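Asker: Sequence plus predicted model, see below.
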Amino acid sequence: MIPDLLEIPALRAAYAAGLTPEALINALYDRIDTYPDKAVFISLVPREEALAAARSVDLSLPLAGVPYVVKDNIDVAGMPTTAACPDFAYTAARDATVVAKLRATGAILLGKTNLDQFATGLNGTRSPYGAPRSVFNADYISGGSSSGSAVAVAAGLAAFSLGTDTAGSGRVPAACNNIVGLKPSIGRISAAGVVPACKSLDCVAIFANSAADAMDVLRMAEGYDEADAYSRVPREVALPVAPKLGVLAVKDRDFAGDEQAAKLYAEAIAQAGALGWAMVEIDYAPLRDIATLLYGGAFVAERLAAVRAFYASHAESFDPTVRHIIGGAEKFSAADAFADIYKVQALRHAALAELGKCDALLLPTAPAIFTVAEMLEQPVKHNSTLGLYTNFVNLLDLAAIALPAGFRENGLPFGVTFIGPAFSDATLAGYASTLHAALGAGAGVNQAQPTATYSAPAPEEVTVVVAGAHLSGMVLNHELVHLGARLVSSTTTAPDYKLYALATTPPKPGLAQTPGFAGSGIAVEVWALSPENFGRFVAALPAPMGIGRVTLADGSVHPGFLCEAYALEGATDITGFGGWRAYRASLS
């Protein structure tokens, strides 16, 4: 039996129970043939070819028999790549790197999907192949530019799909169709064999029914590729399991008049808080200003650079709105481009200060959703609205994952997005999986609840024992807090430690192990922080402080503050106070 929701673990279980890949693929082609929105696909793999792949697939492969589709700006050997422009079309000689990787995992490609032409747009209406519609209401946009890719997953025509994301194209369509959209860190998935939009910012995105599925695909698709100049070796940046989330201040919550969206965003924040996560309001202004520059300035010239030769000879082949946007880049000079690069860099400092207040952002994916008629009436204005909370992400080299967050009273979906540092993809997916389940919006048009979950990996941490001014509430504790350290425990050292008030100005504590001494132990705290921040903390320590190994009352040994021996000369033994906090209290 075909699962109600095309999740990867559910398909594996169905195959183990007797479903054959051939039967699934045949059933999905029947669905595609009868699906009313004929604008979803630009081209299909012939049914018999896909069935042959299904019959011969090795079921021991990690994505064996999992059906997927790709946006038609991604090359598939032997199939046309159109980028939604018929005159641009060419037959690809080889698979894009990401397609080749997925083919090797046993995943079965069904076809190539529609998009905003040359991936220029966030709405899904800028294609001569038609405008795919939201799976919930055919009067409304599907979101773009990865329109067909999102609809195919939300409609149950594929288990996952590939899109691309430059300004939000892997996230806005997810919000319009109640699915997950993962925008990986730039370069994590190779873009070799992908028609560029803005080459320095483009990412291959993944649409799926759950964060777990999106990460399953990411693990198969990622990897350094020398054929892509922007490819990077994947690594992991772990964030706290219980994060501090940056959310929009009330004054910055712009939903273009969509009061239902505003309400759903507030409810998502409340649910995140109920999970035990902390919320902190950020000033969105610098991020908004960066977002504006992506389309409102010289950065658009990179879109012209991607298709310059074709545009020069085939300007009439472009969708009118796309032609207006790309052709508008001709008025900018190289000096203008550098001026905007400088603007982004200036804004970056303010933006990073806001990002520094939290571990990750929790933002609306899009402020509103428009009808196709509204979109065609004001294509530039409404497109800008759709990108209000997405356009800045790639300019700042951030990772993001969009997830379903409920429904408006008219039945249209709303979504939110977690945004974090480059290569924090896995942790963000863990947050998304947890909040997705808590919000209960399900996935796709059937709103079925995903059964697959993904847990954020625990961050790698280093512990440090502090005994003096870095204790909670004391004068230097802010240095640890600023580095994202968390308090693990308040305890004491083993009995053979003494504490001294050093002859410095002002006095500093000195912890020293004294073999043979039998005391009561010194009050200390154990803090944990990332290896990178531990290194920063240690590098800033002034003499005569140093880091050694401190044994605690329970026998465990941790890095901790110790004092160089020379500094103990002339120091006052304050061991009898039991700790630095008690000693300082005695002075007042």
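Answerer: Everything's here; your move. All of these numbers come straight from a predicted model, not from anything done at the bench.
Asker: okay, CA-based contacts and neighbour counts for the rest of this
Answerer: Fine.
Asker: any idea whether the residue nearest the centre of the chain is helix, strand or coil?
Answerer: Centroid check for the chain by Cα atoms, centre = their mean gives residue 400 as the closest residue, at 2.0 Å. The local conformation at residue 400, judged by DSSP: H, G, I helix; E, B strand; the rest coil, is strand.
Asker: Surely it is in contact with residue 419?
Answerer: Yes. Residue 400 lies in contact with residue 419 (Cα atoms under 8 Å); the separation is 4.3 Å.
Asker: hey, what's in contact with both of the two?
Answerer: Listed as contacting both residue 400 and residue 419 by Cα atoms under 8 Å, 6 or more residues apart in numbering are 393, 428.
Asker: Spit out the contact partners of the residue nearest to the centre of the chain.
Answerer: 182-185, 393, 417-420, 425, 428.
Asker: Please identify which helix or strand holds residue 112.
Answerer: strand 108-113 (DSSP states H and E).
Asker: Starting from that strand, tell me the next helix or strand along the chain.
Answerer: strand 133-134.
Asker: Which elements pack onto the host helix or strand of residue 266?
Answerer: Using DSSP H and E, residue 266 sits in helix 259-274. Under the contact definition 3 or more Cα pairs under 8 Å, 6 or more residues apart in numbering; DSSP states H and E, helix 259-274 sits against strand 360-364, strand 398-407, strand 413-421, helix 425-439.
Asker: Put this next to the first one:
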Amino acid sequence: MTDTAVARVCAAFRRLDELAGTEHARPEAWVTLRDRSRVLHDAESVDRRLARGERLPLAGMVIAVKNNIDVAGLPTTCGSRSRMVVPSRSATVVARVVESGAVVLGTTSMDQFATGVVGTRSAFGAVRSVSDPNRIAGGSSSGSAVVVAQGIVDAALSTDTAGSGRVPAALNGIVGIKPTRGLLPLTGVVPASPSFDVVGVLARDVGTAQRCAAVMCGPDADDPASRCWPENAPHGAPATPRVGVPTPGDLDGMDPGHRQAFADAVSSAAARGAELVTVDIAGLLAVGQMLYGSGIVAERSAAFGEEFATISDPDPAVLDVIERGRGISAVDYLRDMRAMREQAARAVRVFETIDALMLPTVGEHPTIADTAADPAEVNARMGRFTTFANLADLSAIAVPMGSCPNGSSFGVTFLAPAFHDAVVAEIAQRLSGRSVSRQWTPPLRNIIVFGAHRRGQPLHYQIADRGGEFAGIVRTAPEYSMLALDTEPMKPAVLHTGQAAIVGERWLLRPAALAAFVDDVEYPMTLGKVRLDNGEEVLGFVVEPRALHGEDITADGNWLVHLARKDRGRVEV
């Protein structure tokens, strides 16, 4: 963000004031709006931290939080007016975004206990779409999606078990990241279906959503299901991605306008460089039906059924889900869970031949009246292309991509296997016509090289063969000297004893690749911290003190310049 945190908070409140009393106002989207003075106080604190030199990747970002995610001091209602639990501690994901400089504006409405993808199952009222007050906003993260789409907040935290972030993203023309299960910890999140719950992010663009997701990633000791990025997780997409699209039969039941919009989106993806492959998704759709249509529904009853029985304003559709779950035996639950996992293992084989799967996020945009008339059926149709994702352990991102013939927004979802989050994010950006922003990727490690490992030099293969990514030319702080060592091949020795800035290259490696690279380092070289001219300290090549000998070439300041001067090979610097 370029604005100060205070300026951005003031802009958020101005936007709220502009919308108030107009046909575009959606007050039902909020559960709690924090007092203006308290929010400004938090923003002032962020600006002071920045002034002190703290690194705050979300500084100036204003966020909202779905009301099943604890925010210290604000009531967590889960869509029920009679459930007013005020936590003293924020959920881990909230604590992490706040520590990174984000400011919480308030909490948002949702389908009760995150059960539903329609946004009408709340005691605070049905949340209306930003584009049409007669139509649903989608759920269960309805309020979070609407306040993002209205331009009030920059991003909002959601949860997405069966499509609860992706569906409202599609219906309101915004981006919804549904990460791999466990990447974002669930400590402080009221469970809906614990085996499949995830925290997600809603934003108006992929880059903002990635930035927010990035700071929330990482294991949490209080969440045994939280997961680390594996060392071999991909951090980018192929230049020409193979993208699966469903067969025409898999799209049966979509309304004609949405079906035409998806056909247009597929054509657009092909024009933007995707290699399209028709695939059969019947197996994935069958997996999705098992969340509510098998013994797995018992997870809902186990997660919040007892508490739901104590609230005074239960939604009938949610109550029906809980009642069905209560009749499931432990034997039936375990049997169906195993059957689902076996079905999912077969279904995900579709990804053996494609980099990502492209689907319509939803197949229609129902009215609030239609949803009230048949809540179970409408909800089932709305989740058709989303429900299977967490059951099959996939990563996903929903993005706007065109519009329906009636002018309403249309969105598609890109899906890939677990921990391919960076892959689907990059593909989504490319194929929806947006510039690529790699802000949420598996962690890479920096290493600075000065001589034989640079591009075009004899040991560069040790980096290139391990998937190293070039990240630019760097210079050390002016406190180093450099010797030319008489080794084979020749190498420079960079010493932290001098007054010169030495030129090197920054490379990025995955942790496992870096560990293997370290094993190849031969005497007298070693790795240690190197201070750059911007004050950053990064792992780089240094030399063991007992091996100090050789010609002092500090004046050259650059190993390639030294080689050129010695006529050992003309290299472009």
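Answerer: Looks like it arrived, so ask away. Keep in mind the model is a prediction, meaning the values are calculated, not measured.
Asker: one step back: so where is the strand holding residue 112 of the first structure in the second structure?
Answerer: Aligned using TM-score structural alignment, strand 108-113 of the first structure spans residues 103-108 in the second structure.
Asker: Count the residues that sit near the aligned partner of residue 133 of the first structure in the second structure.
Answerer: Using TM-score structural alignment, the equivalent of residue 133 of the first structure in the second structure is residue 128. Neighbour count of residue 128 of the second structure, defined by other Cα atoms under 10 Å: 27.
Asker: Over to the one 4 residues further on?
Answerer: Other residues near residue 132 of the second structure number 14, with proximity taken as other Cα under 10 Å.
Asker: Next: residue 134 of the second structure.
Answerer: 15.
Asker: Now the equivalent of residue 70 of the second structure over in the first structure: closest residue in space, sequence neighbours ignored.
Answerer: Aligned against the first structure by TM-score structural alignment, residue 70 of the second structure finds its counterpart in residue 75. Nearest residue to residue 75 of the first structure, sequence neighbours excluded (Cα to Cα, 6 or more residues apart in numbering): residue 96, at 5.0 Å.
Asker: quick revisit: what span of the second structure lines up against the helix holding residue 266 of the first structure?
Answerer: Against the second structure, helix 259-274 of the first structure falls on residues 256-271 (TM-score structural alignment).
Asker: outside of that stretch, which residues touch it?
Answerer: 245, 251, 276, 359-360, 363-364, 401-406, 410, 412, 431-432.
Asker: Apply 10 Å and report the result again.
Answerer: 243, 245, 248, 251-254, 272, 274-276, 358-365, 400-412, 427-428, 430-433 (Cα atoms under 10 Å, 6 or more residues apart in numbering).
Asker: Trace residue 399 of the first structure over to the second structure, please.
Answerer: By TM-score structural alignment, residue 399 of the first structure lines up with residue 395.
Asker: now swap in residue 186 of the first structure and tell me
Answerer: In the second structure, residue 186 of the first structure lands on residue 181 (TM-score structural alignment).
Asker: so what's residue 492 of the second structure closest to, chain neighbours aside?
Answerer: That would be residue 484: by Cα to Cα, 6+ apart, it lies 4.6 Å from residue 492 of the second structure.
Asker: so where do the helices sit in the stretch 201-350 of the second structure?
Answerer: With DSSP state H, counting those that start in this stretch, the ranges of helices along the stretch 201-350 of the second structure come out as 206-216, 256-271, 282-293, 298-308, 316-326, 330-347.
Asker: List the residues that contact the closest residue to residue 254 of the first structure other than its chain neighbours.
Answerer: Leaving aside its sequence neighbours, residue 254 of the first structure sits nearest to residue 367 (Cα to Cα, 6+ apart; 6.7 Å). Residue 367 of the first structure is in contact with 172, 253-259, 261-262, 265, 385-389, 414-416, counting by Cα under 10 Å, 6+ apart.
Asker: And the buried ones among those residues, selectable in PyMOL?
Answerer: Only the buried entries of those go into this PyMOL selection, using 16 or more other Cα atoms under 10 Å:
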select buried, resi 172+253+254+255+261+262+265+385+386+387+388+389+414+415+416
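Asker: Run through the strands of the stretch 451-573 of the second structure in chain order.
Answerer: For the stretch 451-573 of the second structure, the strands defined by DSSP state E, counting those that start in this stretch occupy 469-475, 480-485, 491-500, 503-509, 525-531, 537-543, 551-552.
Asker: matching residues in the first structure for the third one?
Answerer: Counting by TM-score structural alignment, strand 491-500 of the second structure lines up with no residues of the first structure.
Asker: Buried residues in that strand, which are they?
Answerer: Buried positions in strand 491-500 of the second structure, judged by neighbour count with 16+ other Cα under 10 Å: 491-496, 500.
Asker: From the contact counts, what lies against that strand?
Answerer: strand 480-485, strand 525-531, strand 537-543, strand 551-552, helix 559-565 (3 or more Cα pairs under 10 Å, 6 or more residues apart in numbering; DSSP states H and E).
Asker: Compute the inter-axis angle for that strand and strand 480-485.
Answerer: 150 degrees (axes from the mean of the first three to the mean of the last three Cα atoms, to 10 degrees).
Asker: Pretty sure residue 193 of the first structure sits against residue 76.
Answerer: Yes. Between residue 193 of the first structure and residue 76 there is a contact at 8.5 Å, judged by Cα atoms under 10 Å.
Asker: Looking at these two, which is more packed in?
Answerer: Applying other Cα under 10 Å to residue 193 of the first structure and residue 76 shows that residue 76 carries more neighbours, namely 26 against 20.
Asker: excluding its backbone neighbours, what's nearest the more buried one?
Answerer: Residue 76 of the first structure sits nearest to residue 95 (Cα to Cα, 6+ apart), 4.4 Å away.
Asker: Please name the residues that touch the aligned partner of the one you found in the second structure.
Answerer: Aligned counterpart of residue 95 of the first structure in the second structure: residue 90 (TM-score structural alignment). By Cα under 10 Å, 6+ apart, the contact set of residue 90 of the second structure is 69-74, 96, 98, 187-189.
Asker: And for residue 170 of the second structure?
Answerer: 137-138, 145, 176, 360-362, 365, 398-401, 409-413.
Asker: One more: residue 304 of the second structure?
Answerer: So residue 304 of the second structure contacts 113, 190-193, 322 (Cα under 10 Å, 6+ apart).
Asker: Need the max-distance pair from those.
Answerer: Within these, 190 and 322 form the most distant pair, 15.6 Å apart (Cα to Cα).
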